[in-house]
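1. Starting from these lines, generate the structure:
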Amino acid sequence: MVIPFKKIILHRLNMRMIFPFSTSFGTMQEKDFFIIEAVDMDGNRGFGESVAFPIPWYTEETVKSNKDMMEDLLIPILRENPIEHPNDVFPLFGRLRGNNMAKAAIEGAVWDLYAKREGLTLAKALGGEKTEIDAGISIGIQPTIGDLLEEIEGFLEQGYKRIKLKIKPGHDVDMLRQVRATFPDTPIMADANSAYTLHDIELLKQLDDLDLMMIEQPLQHHDIIDHAKLQKEIKTPICLDESIHSLYDAQKAIELGSCKIINIKVGRVGGLSESVKIHDYCKANGIPVWCGGMLEAGVGRAHNIAITTLSNFVLPGDTAGSSRYWERDIIKPEVIVENGAINVPTAPGIGYEIDEEALEEFRIEKQEFDM
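-> Have a look, this model is predicted:
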């Protein structure tokens, strides 16, 4: 049965994070993004969230480019092509190159709407099995090692099961050694966000003595060749993030031996449908996956929880509790971490209600498109 869309609504929000978040890219505290609302003829509402940043630090996409893509191209494609299932969306959008975050934002709203129409949780609609997921935490670059150690201690006391630390040249091996000396048994990974080159092999080899879970994306954001060379030289597992934009990328990276782990970010790969395909391929080839974060508000966080219920998400992801980032989130109840885990919601769709007052409070722009 064709999904009877009535309208698509773009809510542009601006939310201020509790603390600034620093990586090798830069520092941000204001989050400018879109909540996409898909409404059907029966009054059901599905929600997606855009994850592009205002500046093209992470990929070439920006908040502004997402807006242009959605209103000028993607929404008209959805209007002109009846769909019966969310899996129909990715091939339709595939006629346009790139712009995966814009595509994923709309596709996510369609997935949520579909699950609600079918009376399914989004997790079940995707094929998920888990009733809870393990939660990790990502910690940005801190002013001092003392500040960092204090941050880590606080999150471990909250039960988080994995610590991810951002690194960059000049803020890497010595810092990680101090952290490992203080927390000898804690699962720790390092995220480089493409800050190194093959000239840094000898430095990166020093990480092998620190028993890290992985080093994430040490080399160029588009590369799989040099990562294969590096993985042959170091024992620490390489996890690819920015290099993986599709199932095809994952297939080639695994074939070349570029990594031993893959980070799946729904926005980066173009949506939930492609995320499931990458998950399935990695599972068949013995490559564990985990769900990365993009400083999402509650809707994007809920989508991450749903995808993480698939069986090969065996490593704790970046999906922390809402209070890690926001004084007030836009969903009810907010995402809560208890003893290092998040209970998967059981209500249809994303399983959380939109906090309408919060949505209005943070909204700076609203556009409606009749379908």
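
2. can we go C-alpha only for contacts and neighbour counts from here?
-> Noted.

3. who does the longest helix along the chain touch, helix- and strand-wise?
-> Looking across the chain with DSSP state H, the single longest helix is helix 100-118. Applying 3 or more Cα pairs under 8 Å, 6 or more residues apart in numbering; DSSP states H and E, we find helix 100-118 packed against strand 27-40, strand 45-49, helix 63-69, helix 89-93, helix 122-126, helix 266-269, helix 272-284.

4. For G292, which of those is the nearest?
-> With Cα to Cα as the measure, helix 266-269 is the member of the helices and strands packed on helix 100-118 nearest G292 (8.3 Å).

5. quick one: contacts of whatever helix or strand L10 lives in?
-> Under the criterion of DSSP states H and E, L10 resides in strand 5-22. Residues outside strand 5-22 that contact it (Cα atoms under 8 Å, 6 or more residues apart in numbering) are 27-41, 75, 139-142, 324-327, 359, 362-371.

6. Now it: buried residues?
-> Of the residues in strand 5-22, 5-17, 21-22 count as buried by neighbour count, 16 or more other Cα atoms under 10 Å.

7. Can you tell me which of those is closest to A190?
-> S22 (13.9 Å).

8. residue boundaries of the helices in the stretch 151-300 of the chain?
-> 173-182, 201-205, 225-233, 247-256, 266-269, 272-284, 298-308 (DSSP state H, counting those that start in this stretch).

9. and those as JSON lines, adding mean neighbour count and distance to R97?
-> Output for these, formatted as JSON lines (neighbours: other Cα atoms under 10 Å; distance: least, Cα to Cα, whole Å):
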{"stretch": "helix 173-182", "mean neighbour count": "16", "distance to R97": "39"}
{"stretch": "helix 201-205", "mean neighbour count": "15", "distance to R97": "34"}
{"stretch": "helix 225-233", "mean neighbour count": "17", "distance to R97": "23"}
{"stretch": "helix 247-256", "mean neighbour count": "17", "distance to R97": "14"}
{"stretch": "helix 266-269", "mean neighbour count": "27", "distance to R97": "12"}
{"stretch": "helix 272-284", "mean neighbour count": "20", "distance to R97": "15"}
{"stretch": "helix 298-308", "mean neighbour count": "27", "distance to R97": "23"}
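
10. quick one, which of those is nearest to L212?
-> For the helices of the stretch 151-300 of the chain, the distance to L212 is smallest for helix 173-182, at 9.0 Å, taking Cα to Cα.

11. Another sequence for comparison is provided below:
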Amino acid sequence: MKIEKIELRRVCLPLVTPFRTSFGTSTERETTIVRVVTADAEGWAESAAEPEPLYGPEFLDGADLVIRDHLIPRLRAEGEALTAERVGPALAAVTGHPMSKAVLETAILDAQLKASGVSFGQYLGAVRDRVPAGVSVGIMDSIDELLAAVAGYLDEGYLRIKLKIEPGWDIEPVRAVRERFGDEMLLQVDANTAYTLADARHLARLDPFDLLLMEQPMAADDLLGHARLAQVISTPICLDESIESARDAASAIALGACSVINVKPARVGGYLEARRIHDVAAAHGIPVWCGGMLETGIGRAANVALAALPNFVMPGDTSASSRYYEQDLTAPFVLDGGHLEVPTGPGIGVEVLPDVLAQVTVSMTEIAF
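-> Down below sits the predicted model:
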């Protein structure tokens, strides 16, 4: 594939409501949009790196530098032999930086699939034309505020509620939501690494609430701790930050550190590795679901396609555009009976709205290939 140029476009979109986790509070989505222009098509992707290195070690300014100075030169060396499938091997010498690698692989894959008329869903192996949607509810100032937010999301049709938790905001919020909305509601929690094994007995107090899962209670590198926690609590443990590759997934499963995996393509280096994690988990009877990173429609389109693979059997954080944005960068994703439609057009299957993109652009760098 002959690439002519790559654009790195920094954008900033306000969120409809602040989003608080144990890592901090976000009021806007600042990210880098990558556009790959080839002789036959153009591909789009968005970075999942955040302005500060809180979720993981990558951050936006560093990611842009790595992409510009270290990753693109290695891709350029591939010449016209470069394909999306070659991106991973070509960048393997660069240690880490999965989000930076993922955004390049995704944009190149989008262009490649558009040129051949194949959708992301077809390429990845989707078996459904729509996927169930869950929503992630951040930490709030009061339980009354939380209950009002959950009620609103249920009224919108979301099929699963995920509550962010941290020490001091865990048992009582979960109890209040379960008592208010009943045992039939699909409910799970996400700790974003906020606890340690010393909190095991405290976390066991969540067991009576019949949660789908407890997501990433402890540090990302503490697989052994998660395995020990799994022996203390009955709530299924789901790993997120701990899983950066199919090898990580296999190790976690072998150790008994998880019984569910949250697959975030950007965290694992792209959709090809995400599919490999899906396959490893399926081979071991471990269900997976698709997490989110406050994506715009660009990233959401590809995530929805991934979530249509056969072992994605739980609702993901593939929320509607309106969950985060008044105006998305693409036509909005809209809930229909608690589901989102899988795009069927070539590539990611959605078109970027140029006027909206121009309005939210902060800066742009164009790199000749």
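
12. nearest to P56 of structure 1, of the helices of the stretch 151-300 of structure 1?
-> helix 266-269 (12.8 Å).

13. That closest one: how far from the chain's middle?
-> The chain centre lies 7 Å from the centre of helix 266-269 of structure 1; the measure is Cα atoms, centre = their mean, to the nearest Å.

14. what about that helix, how far off from structure 2?
-> Superposed on structure 2, helix 266-269 of structure 1 shows a mean distance of 0.6 Å to its aligned residues (mean Cα distance after the TM-score superposition for structure 1).

15. contacting residues around that helix?
-> The contact list for helix 266-269 of structure 1, computed with Cα under 8 Å, 6+ apart, reads 50-51, 100-105, 242, 244-246, 272, 275, 304.

16. What residues in structure 2 pair up with the strand holding L10 of structure 1?
-> Using TM-score structural alignment, the residues of structure 2 aligned to strand 5-22 of structure 1 are 3-20.

17. So for stretch 116-125 of structure 2, what gets flagged as buried?
-> So for stretch 116-125 of structure 2, counting by 16+ other Cα under 10 Å, buried means V118, S119, F120, G121, Q122, L124.

18. Quick check: the farthest pair among these?
-> Longest distance between any two of the buried residues of stretch 116-125 of structure 2 is 10.2 Å, between V118 and L124; criterion Cα to Cα.

19. rewinding a little: tell me how far the match of strand 5-22 of structure 1 lies from the chain's centre.
-> The gap between where stretch 3-20 of structure 2 is centred and where its chain is centred comes out at 15 Å by Cα atoms, centre = their mean.

20. again with stretch 344-357 of structure 1
-> 18 Å.

21. on that earlier part again, check the mean deviation of the strand holding L10 of structure 1 from structure 2.
-> When structure 2 is superposed, strand 5-22 of structure 1 averages 0.9 Å from its matched positions, counting by mean Cα distance after the TM-score superposition for structure 1.

22. could you list every residue that touches V103 of structure 2?
-> Going by Cα under 8 Å, 6+ apart, V103 of structure 2 touches V34, A45, E46, S47, A48, A266, G270.

23. Now check it against structure 1: what is it aligned to?
-> In structure 1, V103 of structure 2 lines up with A105, judged by TM-score structural alignment.

24. List the contacts of N312 of structure 1.
-> Counting by Cα under 8 Å, 6+ apart, N312 of structure 1 makes contact with H279, D280, C282, K283, P288, V289, W290.

25. at 10 Å instead, please
-> By Cα atoms under 10 Å, 6 or more residues apart in numbering, the contact list for N312 of structure 1 reads G128, H279, D280, Y281, C282, K283, A284, G286, I287, P288, V289, W290.

26. can you redo those residues as a markdown table with distance to D172 of structure 1?
-> Listed next are the contacts of N312 of structure 1 as a markdown table, based on distance: Cα to Cα, whole Å:
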| residue | distance to D172 of structure 1 |
| --- | --- |
| G128 | 36 |
| H279 | 30 |
| D280 | 33 |
| Y281 | 32 |
| C282 | 29 |
| K283 | 31 |
| A284 | 34 |
| G286 | 29 |
| I287 | 26 |
| P288 | 25 |
| V289 | 24 |
| W290 | 23 |
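
27. Surely P217 of structure 2 touches A198?
-> No: counting by Cα atoms under 10 Å, P217 of structure 2 stays clear of A198, with 11.4 Å between them.

28. before we move on, back to that, list just the nearest of the contacts of helix 266-269 of structure 1 to D355 of structure 1.
-> S50 (17.6 Å).

29. Skipping adjacent residues, who's closest to that closest one in space?
-> Nearest residue to S50 of structure 1, sequence neighbours excluded (Cα to Cα, 6 or more residues apart in numbering): A105, at 4.8 Å.

30. and what of M99 of structure 2?
-> A266 (4.9 Å).

31. same check, this time on A305 of structure 2
-> In space, A305 of structure 2 is closest to G121, 4.7 Å off (Cα to Cα, 6+ apart).

32. Could you verify my assumption that N262 of structure 2 touches S245?
-> No: assessed by Cα under 10 Å, N262 of structure 2 is found out of contact with S245, at 11.8 Å.

33. picking up where we left off before, would you turn the buried residues of stretch 116-125 of structure 2 into a markdown table with distance to I233 of structure 2?
-> Shown next, in a markdown table, are the buried residues of stretch 116-125 of structure 2 (distance: Cα to Cα, whole Å):
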| residue | distance to I233 of structure 2 |
| --- | --- |
| V118 | 45 |
| S119 | 42 |
| F120 | 38 |
| G121 | 37 |
| Q122 | 39 |
| L124 | 35 |
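
34. How many residues are close by the closest residue to P187 of structure 1 other than its chain neighbours?
-> The shortest distance from P187 of structure 1 to any non-neighbouring residue, by Cα to Cα, 6+ apart, is to R162 (5.1 Å). When counting by other Cα atoms under 10 Å, one arrives at 24 neighbours for R162 of structure 1.
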